[in-house]
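S.K.: predicted model and sequence follow; I will ask about them next.
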Amino acid sequence: MIDLPDLPLPGQGATAERLHRLAALGRADLVACRLAEGHVDAVAIRAELGDADSSKDHGGQRWGVWAAAPSAVRAEHGPDGWRLSGDRPWCSGAVWCTDALVTAAADDGIRLFAVRNRAPHATPLDGTWPAVGMAASDSRTVRFADAPARPIGGPGAYVDRPGFWHGGVGVAACWFGGGLGVADALLAAARRKDPGPHALAHLGGVDVALGAARAVLDDAATRIDADPKADAHRLALRVRATVEAAATEVIDRVGRALGAGPLCRDGDHSRRVADLTVYLRQSHAEGDLEQLGRLLAEEDPRW
């Protein structure tokens, strides 16, 4: 059972607390963190877009944000309201979620909808998540078949709001937590006995990488709270790239310092490494760096 946290909303003065608590979840269990992050992101999205039904939430609701490949699902408006049909990949918590925010292509653009995740209108497809890393996140493809849906905001509202990028920073906080969890194995080994100069050098490198990641997350929290309505696109891209690089370095350094032993004999550690490796690929790698470069070419970076 995943204990869903009640986190402060981003941009309301306690964004640092939100990010720190997401990181703590990631350090303990990346799968649980991934599902919890989707839920708290959905809460924030609904609040920002003024979903009137958010006040009617009842205990036991577990939300996901299923927004990959938005045009893969089609939204049609008829006499009985909106209906969604189509296959949506990458639906983390495909069975666990009771409700989801789903993007879909409508005649007037890409829209966001609230949908109940239940048969026969929403069906996770077997065989669509054969993953090893993040296996327990159950991120299968979900098939929507004439699913009743409630619109949240207007066309384009999901990606056009500043909070879209605040959510991206939240994901980076989860990656940071995953990096902390992997680093814990090296720190514990160094405290049990002297692991030798090379392993200690790797531990020092891990500290530097994680320190840089924590600094950019704390800076992002301060900036988001100072101006919640500012365009945070460039900020989020920079934070995500920094944290991704730090977490990747941690995986490499811990592996080089400790060898194959923990990966082969410590189930918790090997699972953390596999989970973090997959989770980091939610980044678009060079594609995100290209976006950042284009933004910098158009604006004063104020380095």
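M.R.: Received, thanks.

S.K.: going by C-alpha atoms from here, please, whenever you check contacts or count neighbours.
M.R.: OK.

S.K.: look up how far Gly86 lies from Ala69.
M.R.: 11 Å (CA to CA, to the nearest Å).

S.K.: higher neighbour count, those two?
M.R.: The residue with more neighbours, out of Ala69 and Gly86, is Gly86; 18 against 14, by other CA atoms under 10 Å.

S.K.: what's near enough to touch that one?
M.R.: For Gly86, the contacting residues are Ala72, Val73, Arg74, Arg143, Phe144, Ala145, by CA atoms under 8 Å, 6 or more residues apart in numbering.

S.K.: same thing but at 10 Å, please
M.R.: The contact partners of Gly86, taken as CA atoms under 10 Å, 6 or more residues apart in numbering, are 71-75, 104, 122, 142-147.

S.K.: and the nearest residue to it once chain neighbours are set aside, how many neighbours?
M.R.: Distance criterion CA to CA, 6 or more residues apart in numbering; nearest residue to Gly86, sequence neighbours excluded, is Val73 at 4.3 Å. Val73 has 23 neighbouring residues, counting by other CA under 10 Å.

S.K.: now swap in Ala94 and tell me
M.R.: Counted with other CA under 10 Å, residues neighbouring Ala94 total 25.

S.K.: shared neighbours, Ala69 and Gly86?
M.R.: Between them, Ala69 and Gly86 share the contacting residues Ala104, judged by CA under 10 Å, 6+ apart.

S.K.: ok, and here's another one to check against it:
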Amino acid sequence: MPSPRPVLLAPASAGAVTGVPDLGSVAKAATAAAGDVDAALWLARDLATTLPLPGSGATRALWEALASLGAADLTVARVVEPHLDALAVLAQVEADGLLPDGALDAVGVDDGATWGVYAAEGPGARLEAHPDRDASGHEVALLTGRKPWCSLAGRVSHALVTAWCGPDERRLYAVDLRHAGVTVATDVAWAARGLTAVTSGPVDLVDVPAVPVGPPGWYLHRPGFAWGGIGVAAIWFGGAVGVARRLAEQAARREPDQLALAHLGAVDGALHAARAALAEAAAVVDATSNGTSTGVDPAVLALRTRQVVARAAETVLEHVAHALGPAPLTLEDEHARRVADLQVYVRQEHAERDQATLGRLLLQHGDAPTDGPAPW
């Protein structure tokens, strides 16, 4: 396979961002850590000190780094992304003055903490928060119940978790996953052949101390929630690039026929659309964060961008499979893992359900013009 190299969302002539690590080094570090969760966690802590936050004016550089991780190894990217996302959430809540100084001490957070973010809900699983106070008088809560889809819950030290603080209201909490009241459930097996080192199962909590992060509803309704979702899409894009590079390698190695050229062209068109959508979204995020009115609702932006990138990833998977046939899928471990990992990862986009949500938002408000229900 080709040596690791970065994934860009804009031409190199657009210039690098000062203070951001060299993307080639990011790709090499991810390749070196491939498949190794512990190495990926070390890389996550390292990158957190150098990568910009979303909305900081360098969102494109952040998403290029995430895409570069995805192209190198999706397991590494799947470990790094929630750690960075959690730190971005904490940075925002602190900047908004919604987290008292020293509040996280109650759950043992230090510079060596590694993070997951668990906001999914599922049938038969409900995590409830009961208000309490710690010895210093800080507001805390005790969490009891089950939380589904908790990736790496047995490997990371801490998590940001949504829990029900009322009949129909959720709030975000920071928890120490090493607490005796936390049990990583073993009654759900990970049957997938993709992302086998980053399994996602339920976690049971019983009277686990937790620190509220923002008021009720803050986490899910802030613009940063949508921005984080686009960051995940940047990783899907990188994963698709990684798969597509195998097709390009074959075309360079053996004279392609007309069908092979058609597949190569289809892949390039799909990746170009995804790259353009991500680059535009990064510009909108930074403009919005700087106080410039873009007229684009963050949720609409995220759903659009994720849809474009997810469809591009599916297009790449289909055309590369048709072009290369069964041999790479059955005889090349790296390519087979890339394909299986991407197939699982991209299903975080909920396909037609997300399309329906986007349609509903457009009719409700979206960024529609005054003379019609849609912006086109």
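M.R.: That came through fine. Fair warning: this is a prediction, and the values are worked out from it, not measured in the lab.

S.K.: got a TM-score for the pair?
M.R.: Comparison of the two superposed chains (TM-score structural alignment, normalised by the length of structure 1) gives a TM-score of 0.95, and 303 aligned residues with a CA RMSD of 1.8 Å.

S.K.: returning to what we had before: closest to Val115 of structure 1 out of the contacts of Gly86 of structure 1?
M.R.: The shortest gap between Val115 of structure 1 and any of these belongs to Ala147, at 7.2 Å (CA to CA).

S.K.: so Trp69 of structure 2 sits against Thr75, correct?
M.R.: In this structure residue 69 of structure 2 is Leu, not Trp. Yes - taking contacts as CA atoms under 10 Å, Leu69 of structure 2 lies within contact range of Thr75: 9.1 Å.

S.K.: please say which of the two ends up with more neighbours.
M.R.: Shown here are Leu69 of structure 2 and Thr75; by other CA under 10 Å, Leu69 has more neighbours (34 against 27).

S.K.: what is the equivalent residue in structure 1 for that one?
M.R.: Residue pairing (TM-score structural alignment): Leu69 of structure 2 is matched to Leu25 of structure 1.

S.K.: which strand or helix spans the spatially closest residue to that match that is not a sequence neighbour?
M.R.: Of all residues beyond its chain neighbours, the one nearest Leu25 of structure 1 is Cys33 (5.1 Å), with distances taken as CA to CA, 6+ apart. Under the criterion of DSSP states H and E, Cys33 of structure 1 resides in helix 30-48.

S.K.: check the mean deviation of that helix from structure 2.
M.R.: Compared with structure 2 after fitting, helix 30-48 of structure 1 deviates on average by 0.9 Å (mean CA distance after the TM-score superposition for structure 1).

S.K.: state the span of structure 2 onto which the next helix or strand after that helix is aligned.
M.R.: Using DSSP H and E, the helix or strand that follows helix 30-48 of structure 1 towards the C-terminus is strand 63-66. For strand 63-66 of structure 1, the aligned range in structure 2 is residues 115-118, judged by TM-score structural alignment.

S.K.: the matching stretch vs structure 1, mean deviation?
M.R.: Mean deviation for stretch 115-118 of structure 2: 0.5 Å (mean CA distance after the TM-score superposition for structure 1).

S.K.: contacts for that stretch next, please.
M.R.: With contact meaning CA under 10 Å, 6+ apart, stretch 115-118 of structure 2 is reached by 41, 44-45, 79-87, 89, 109, 147-153, 155-163, 172-177, 203.

S.K.: from the residues you listed, which ones fall inside helices?
M.R.: Judged by DSSP state H, the subset of the contacts of stretch 115-118 of structure 2 located in helices is 41, 44-45, 79-87, 89.

S.K.: out of these, which are buried?
M.R.: Neighbour-count burial (16 or more other CA atoms under 10 Å) applied to these gives 41, 44-45, 79-87, 89.

S.K.: let me know the closest of the residues you listed to Leu271 of structure 2.
M.R.: For these, the nearest to Leu271 of structure 2 is Glu81 (21.1 Å; CA to CA).

S.K.: gap between the closest one and Gly217 of structure 2?
M.R.: Separation of Glu81 of structure 2 from Gly217 of structure 2 (CA to CA) stands at 22 Å.

S.K.: counterpart of Gly133 of structure 1 over in structure 2?
M.R.: Under TM-score structural alignment, Gly133 of structure 1 pairs with Gly194 in structure 2.

S.K.: what sits against the residue nearest to the spatial centre of structure 2?
M.R.: Centroid check for structure 2 by CA atoms, centre = their mean gives Val232 as the closest residue, at 2.8 Å. Residues near Val232 of structure 2 by CA under 10 Å, 6+ apart: 63, 66-67, 70, 77-78, 81-82, 85, 238, 306, 345-346, 348-349.
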